[in-house]
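Novice: Got a predicted structure plus its sequence, pasted below:
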Amino acid sequence: MTLGPPAQAAGWIAALKNTPAESFDDEDLQMFLAAGVKALNAEGTPEVVNWSNPATGAAGRFKELRRTETKDGRTCKRLQIWVSMKKWGEKSSVWMACKSEQGRWGLAAAK
C-alpha cells in the first residue's frame, strides 16, 4: 500500500503500520481516510464512524474517546481506530490527533 502525500503528512502511516490496513487497496484507503476526517470534524456528541468495502472485505471504525484543547487553543481528539480485513482479523489502536494552525488534522502521537 502506498499512501499519498495527504495521508503521509497527517501521520497516518504510523497508525496503519503492522495492521490489516497494510492490505488495503486505494479504495479502502480512501474510505478509511474519509471516515477519519468525518470523525475528526464531528462536533457535538461523539459518534462512532463506521466504514466498509464489501468488494475487498476491508472495514473499520473511528471512535472519539476524548476532546481537549492545547494551550494555544487548537482542538485535539483522542481516537480509537479499528481496521480489519477478512484474512487479518481486526486490530485497534488509540491515537491523539490535533488540528494545526492551518486547520488540518494530523496524528500527534501514539497513546
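Specialist: Here it is on my side, so go on.
Novice: C-alpha from now on. contacts and neighbour counts both.
Specialist: Will do.
Novice: surely E101 meets T75?
Specialist: No: using C-alpha atoms under 8 Å, E101 is not in contact with T75, being 9.9 Å away.
Novice: all helices of the chain, in order?
Specialist: Taking DSSP state H to define them, one finds helices in the chain at 5-9, 12-16, 26-41.
Novice: What helices and strands are in contact with the longest one?
Specialist: For helix 26-41, the helices and strands in contact under the criterion 3 or more C-alpha pairs under 8 Å, 6 or more residues apart in numbering; DSSP states H and E are strand 48-53, strand 58-69.
Novice: among these, which is nearest G11?
Specialist: Proximity to G11 (C-alpha to C-alpha) singles out strand 58-69 among the helices and strands packed on helix 26-41, at 15.9 Å.
Novice: just checking, what packs against that closest one?
Specialist: Counting by 3+ C-alpha pairs under 8 Å, 6+ apart, strand 58-69 packs on helix 26-41, strand 48-53, strand 75-85.
Novice: at 10 Å instead, please
Specialist: Counting contacts by 3 or more C-alpha pairs under 10 Å, 6 or more residues apart in numbering; DSSP states H and E, strand 58-69 packs against helix 26-41, strand 48-53, strand 75-85, strand 89-99.
Novice: got a list of what the spatially most central residue of the chain touches?
Specialist: In the chain, the residue lying closest to the centroid (C-alpha atoms, centre = their mean) is G36, at 4.2 Å. Residues in contact with G36 (C-alpha atoms under 10 Å, 6 or more residues apart in numbering) are Q30, A42, V49, N50, W51, G60, R61, F62, K63, L79, I81, W105.
Novice: another structure for you, compare them:
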Amino acid sequence: MSLLGLALASAQLAACSIAMPSSPHGDDLRAAAEATGSIRKPAPEIARGLEAEDSRRAKAALATALDPQGSGDRVDWDNPQTGAKGVFTPVGQAYPSDGRICRSFLAEIVTSHNEERLQGTACRDKAAEWTLLDVKPWKKG
C-alpha cells in the first residue's frame, strides 16, 4: 500500500472516531435515572373519605375476610359514630407471592359522602400485616 493510500485510510478511520469529553456529572445523571425508577407509589387506600376510626375498622374487617384460615365468608363492619359501613368479600383462594400470602376481594363501602364498589388484592407479610396491592372500581358483570 502506498504512503498516500495509508494516509487516506488513516484520515477516514480518524473521522469515524469521536472523543467525547466525560462529564463530571455523568455518573450523577445515571444514578438519578436509576433512582427515579425505584420510587414506590404510595399504597392504595381502601376507600376515599374514611375517617381514621373508619379506616381502622375497615382494615380489621378486611384482614378477617382475607384470612386463609377463615371461613371465606363476607365480613361486615360499621362505625355508628360516623355512619360509615362496608363489607369485604374474599374472592378465590389465598395464594403465595414473593414470600407473602395474597388474596383478592370485593368491597362495598358507604360513607356520608360516598358509596363505592371496589375490587382489589392484598398481601399478608410474615408479620401478619395485610397491605393493599391494588384497589379499583368494581363494575358488576
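Specialist: Structure received. Note that the structure is a prediction, hence the values are computed from the model and not measured.
Novice: rewinding a little: export the helices and strands packed on helix 26-41 of the first structure as JSON lines, with columns for distance to W88 of the first structure.
Specialist: As requested, these are exported to JSON lines (distance: least, C-alpha to C-alpha, whole Å):
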{"stretch": "strand 48-53", "distance to W88 of the first structure": "15"}
{"stretch": "strand 58-69", "distance to W88 of the first structure": "10"}
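Novice: will you turn those into TSV that also has mean neighbour count and distance to A15 of the first structure?
Specialist: Output for those, formatted as TSV (neighbours: other C-alpha atoms under 10 Å; distance: least, C-alpha to C-alpha, whole Å):
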stretch	mean neighbour count	distance to A15 of the first structure
strand 48-53	17	17
strand 58-69	19	12
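Novice: A110 of the first structure: which of these is closest?
Specialist: Judging these by C-alpha to C-alpha, what sits closest to A110 of the first structure is strand 58-69, at 13.8 Å.
Novice: compared with the second structure, how much does that closest one deviate?
Specialist: Overlaying the second structure shows strand 58-69 of the first structure at a mean distance of 1.1 Å from the equivalent residues (mean C-alpha distance after the TM-score superposition for the first structure).
Novice: From the chain's centroid, how far away is that strand?
Specialist: From the chain centre to the centre of strand 58-69 of the first structure is a distance of 7 Å (C-alpha atoms, centre = their mean, to the nearest Å).
Novice: now swap in stretch 28-39 of the second structure and tell me
Specialist: On C-alpha atoms, centre = their mean, the centre of stretch 28-39 of the second structure falls 19 Å from the chain's centre.
Novice: what range in the first structure matches it?
Specialist: Taking TM-score structural alignment as the measure, the first structure aligns no residues with stretch 28-39 of the second structure.
Novice: same check, this time on stretch 52-63 of the second structure
Specialist: Stretch 52-63 of the second structure corresponds to residues 26-37 in the first structure, going by TM-score structural alignment.
Novice: One more: stretch 72-89 of the second structure?
Specialist: With TM-score structural alignment applied, stretch 72-89 of the second structure matches the range 46-63 in the first structure.
Novice: before we move on, the earlier item: with S92 of the first structure as the reference, name the closest of the helices and strands packed on helix 26-41 of the first structure.
Specialist: Nearest to S92 of the first structure, of these and by C-alpha to C-alpha, is strand 58-69 at 9.1 Å.
Novice: tilt between that closest one and strand 75-85?
Specialist: 170 degrees (axes from the mean of the first three to the mean of the last three C-alpha atoms, to 10 degrees).
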